[in-house]
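Trainee: sequence first, then the predicted structure, then my questions.
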Amino acid sequence: MTVNDDSFTNWKNREKIAESMIPVIGKLHRERDVTILLHSRSLVNKSVVSILKTHRFARQIDGAELSVTETLPFLQALTTLDLGPSQIDLGMLAAAYAADDRGLSVEEFTAAAVSGATGENKIERGEGRDVVLYGFGRIGRLVARLLIEKTGSGNGLRLRAIVVRGGGEADLVKRASLLRRDSIHGQFQGTITVDEATSTIIANGNAIKVIYANDPSEVDYTAYGIKDAILIDNTGKWRDREGLSKHLRPGVEKVVLTAPGKGDVPNIVHGVNHDTIKPDEQILSCASCTTNAIVPPLKAMADEYGVLRGHVETVHSFTNDQNLLDNYHSADRRGRSAPLNMVMTETGAASAVAKALPDLKAPISGSSIRVPVPDVSIAILSLRLGRETSREEVLDYLREVSLTSPLKRQIDFTTAPDAVSSDFIGSRHASIVDAGATKVDGDNAILYLWYDNEFGYSCQVVRVVQYVSGVEYPTYPAPAV
């Protein structure tokens, strides 16, 4: 048998194992609200090839690919346990088991490692939490996709309604079509039908009422059977407490804004300051996509090296706020053609850092340039550090942060020498450190941070909503602090 034959046989064997994992992963998710991860990447509803590619990602940890033959025994061990709602990382289990010297079997080790999610310790499954989307633009539709994807057993977040202004004939059909197909993010994973008689979109079995209203005051959500809902405002029309309070109508308990909040509205970056949200807080903001991209790595660098000052320059994809062709716009430069020009503009991300990282006293300045790409941006974060270091030390540190720290869902890491913006479409991380572009000279460091300003940000929004709704379940084994 040739080397090629050996490689092909090995691949087919791994495909067979990955196929056997899919129904187990799906059953745990549907019946127990258990999400199976591999180094913070979800394996729920993934194909055979996606599962194998995710295992290959483990090369970043110790230079060797993690095999499904190594993780399957841990997955099998989980099926024998009385698990409650949780997230369980097979990659972390495998790595921790390899470093353990107690001589335990896989079954014994797994039971001990996830004991916080079993027996008397497990979280009881709730009834689910209603969610309403106010507005259905780029972020709204991506958040809708994520909410539908994460419905699972129906005991988590449930997208119950979308509120929009009437758009005329066939409005419902057109909105459903925009949810079904996206020029950047591809096809919706599942089926979508429309019931025009009841003004309902049915997506993967989820009945989503489309409510037409010109103002929040026109809606009584209890009339649609909605109660204690979290409303996600992705219009950006209201950004202060007074304006956002208009959404606190019958049936709505909390309001989450997908834009930087003004005044005393808390700006939340999940992974950094989400645990500061007060239980009785009814209005909060998820800040901006750029704030979410820079704050996690900024925190990581400040924790390890100290930061004396910084500047962020964002090279940002154009957005719907700009004009396709030159036309009047209230802003000075955004009226110029977005797909034909680089357009200098302002960014509030630097000033928003103070809200998310109040203990960071370093001054952070910022500016932005919009460029002719439809999605994925890059933030160039230039820092004066509190001590001298080396490029190798910074990269080793950030790589470890991306893999094992509490920020691993926010920070990703790439060593690809030919990486370009389109490679990061669909990234679920708030930002991705480009190792090849990183520069360090003494106490000066420049980080290049890619981010999908649409999908990665939407993932951060959903994480905040999960947290405030009480369905952000703990991860096992617990990440290192």
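Mentor: Good, I have the coordinates.

Trainee: C-alpha from now on. contacts and neighbour counts both.
Mentor: Will do.

Trainee: how near is the closest residue to R59 other than its chain neighbours to A58?
Mentor: Leaving out its chain neighbours, the residue that sits closest to R59 by C-alpha to C-alpha, 6 or more residues apart in numbering is E65, at 4.7 Å. Distance from E65 to A58, counting by C-alpha to C-alpha, to the nearest Å: 5 Å.

Trainee: if we can go back for a sec, what's the local residue count around the residue nearest to R59?
Mentor: Neighbours of E65 under the rule other C-alpha atoms under 10 Å: 16.

Trainee: these two touch, right, it and K53?
Mentor: No - the criterion here is C-alpha atoms under 8 Å, and E65 misses it with K53 at 9.6 Å.

Trainee: buried sites along stretch 58-75?
Mentor: 58, 65-68, 71-72, 74-75 (16 or more other C-alpha atoms under 10 Å).

Trainee: and the residue lying closest to V252 once chain neighbours are set aside, how far from N273?
Mentor: Excluding its sequence neighbours, the residue lying closest to V252 (C-alpha to C-alpha, 6+ apart) is A229, at 4.5 Å. Plainly put, A229 is 22 Å away from N273 if you go by C-alpha to C-alpha.

Trainee: comparison target below:
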Amino acid sequence: MNQQFEQELMGSWQERQEYAEMMQPLLGKLYRDKAVEVSIFGRPMLGANIVDIIKAHRTVRLHTGEKLRLRESWPILEALSKLTLAPAHIDLGKLAYAYHHDQQNQGLDIDQYLAKELAGIVGEVDTHPVQDVVLYGFGRIGRLLARLLIERQGKNNKLRLRAIVVRGGKDGDLEKRASLLRRDSVHGPFNGSITVDHERNALKANGSYIQVIYADSPDSVDYTQYGIKDAIVVDNTGMWRDRDGLGMHLKAKGTKKAILTAPGKGDVKNIVFGVNHQDILPEDTILSAASCTTNAITPVLKVLDEKFGIENGHVETVHSFTNDQNLIDNFHKADRRGRSASLNMVITETGAAQAVSKAYPKLHGKLTGNAIRVPTPNVSLAILNLNLAKSTSRDEINDFLRNQSLFSKLQHQIDFTSSKEIVSTDLVGTRSASVVDSQATIVADKRATLYVWYDNEFGYSCQVMRVVQAMAGLTYPTIPA
């Protein structure tokens, strides 16, 4: 390798690094000040570091066959940062690629191009009122929801985490709650600062003031004494799953709606955002965000059914162990779950396959399901064994699902990977509901087997947040559509 080549290689890297360093603060400012979430061909840039931004640009070539250079997307981002914009999801990569490669955009300067593409949000000011949010319970999902709510801190943030409700209140409780939010063995450290306010029994995190309330029953809390009104309560305890139980939240002073982070029972609507979120009505006061597995498989099953038709099938989930299991052998009311979660693969039941039909009724009675709990702390895998209505091929299914992950209305739910080396830990922190592993796809005539990864904690929490936004009336467009 000659010296000139090495210098060119280093110069190219330094150029990309410098552009990424300029991009990083604008990405954060767009989010905090304008509630604009930026992605690059589906890869979220929220909280992205310098290398993340560079790597996201490199992946564009995998989808288009053409490079997208940072110096090509930088002027688009810079122009975006200067505009008055209503909240939206904006794919910078797609905008920049279309500007440089689509013939119909030739002759337009950047301002003209953005005026055309962003016609629905340019010059618009978001006047939606701020929505108070309360987390009832502070376990794995509760703490991740707290992280997601806190990262939205900014002058245009419309969802404000106002309180956390937990049982207990023993000495040292606040410090332990703060420590669990600050450090996570799976998801890493909290991105920011957390302090404990003993005098007011509260936590302060990145400018958020979060009241900690101790209560044994949902209907015993008076939120109004803390200045909280018309709150959406996110129940992540799983203790109450029907309308009567969840209705106790609405008996508390200062609440308006309640959402459950588990499958709802009875007539409670189970919402998988992206599939049936249009069923959320303004008058709905109690909803369920279904389960992590239902959120992972339903979007993929929906698009496959619409394209190829699903006659029937079986869903097997290889699921990370949960707090419901025992670390070592001990009594458990459920079969097998009493055996050590850290040492065994444990066959158990799952209602996810049947629950799919609550969000997508066309598959009612067509799916069976089972689960194997395995000794990993997070990220699970759903294996979809499907009998289709028509013959297809591995390439056709993979190409279809890749397209769905990039350009469909389910692009925030379905992700796609072509990696031959990907394993479960690589998917920790994934914001989509599922990731299709294209290298594992098997197709024979009308039979197809697909492998779908999902972060059963963080990816699911992102889906819950989307339902919370919809309940609050916060629906944002995705651009390009």
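Mentor: It's in. Owing to the predicted nature of the structure, the values given are computational and were not obtained by experimental measurement.

Trainee: and for E65 and A58 of structure 1, which residues touch both?
Mentor: Common neighbours of E65 of structure 1 and A58 are not found (criterion: C-alpha atoms under 8 Å, 6 or more residues apart in numbering).

Trainee: spell out the residue ranges of the helices in the stretch 101-250 of structure 2.
Mentor: 110-117, 140-150, 173-182, 243-251 (DSSP state H, counting those that start in this stretch).

Trainee: now the stretch 351-481 of structure 2
Mentor: For the stretch 351-481 of structure 2, applying DSSP H, counting those that start in this stretch gives helices covering 352-359, 394-407, 458-471.

Trainee: ok, which of those comes nearest R167 of structure 2?
Mentor: Each of the helices of the stretch 351-481 of structure 2 was scored for nearness to R167 of structure 2 using C-alpha to C-alpha, and the closest is helix 458-471 (21.8 Å).

Trainee: over in structure 1, find the residue span that closest one aligns onto.
Mentor: Mapped onto structure 1 with TM-score structural alignment as the criterion, helix 458-471 of structure 2 occupies residues 455-468.

Trainee: quick one: residues contacting Q211 of structure 2.
Mentor: Applying C-alpha under 8 Å, 6+ apart, the residues near Q211 of structure 2 are 162-164, 200-203, 226.

Trainee: check W11 of structure 1 too.
Mentor: Applying C-alpha under 8 Å, 6+ apart, no residues contact W11 of structure 1.

Trainee: what's the answer for the one 4 residues further on, then?
Mentor: By C-alpha under 8 Å, 6+ apart, the contact set of E15 of structure 1 is 48-49, 52.

Trainee: which ones are touching the corresponding residue of structure 2 for T79 of structure 1?
Mentor: For T79 of structure 1, the aligned position in structure 2 is S81, judged by TM-score structural alignment. Contact analysis of S81 of structure 2 by C-alpha under 8 Å, 6+ apart lists 26, 29-30.

Trainee: which of those residues has the most neighbours?
Mentor: Of all those, L30 has the most neighbours under the rule other C-alpha under 10 Å, reaching 23 neighbours.

Trainee: hang on, that residue in a helix?
Mentor: Yes - L30 of structure 2: assigned to a helix according to DSSP: H, G, I helix; E, B strand; the rest coil.

Trainee: OK, contacts around it?
Mentor: Per C-alpha under 8 Å, 6+ apart, neighbours of L30 of structure 2: 36-37, 81.

Trainee: taking the residues you listed one by one, which sit in strands?
Mentor: 36-37 (DSSP state E).
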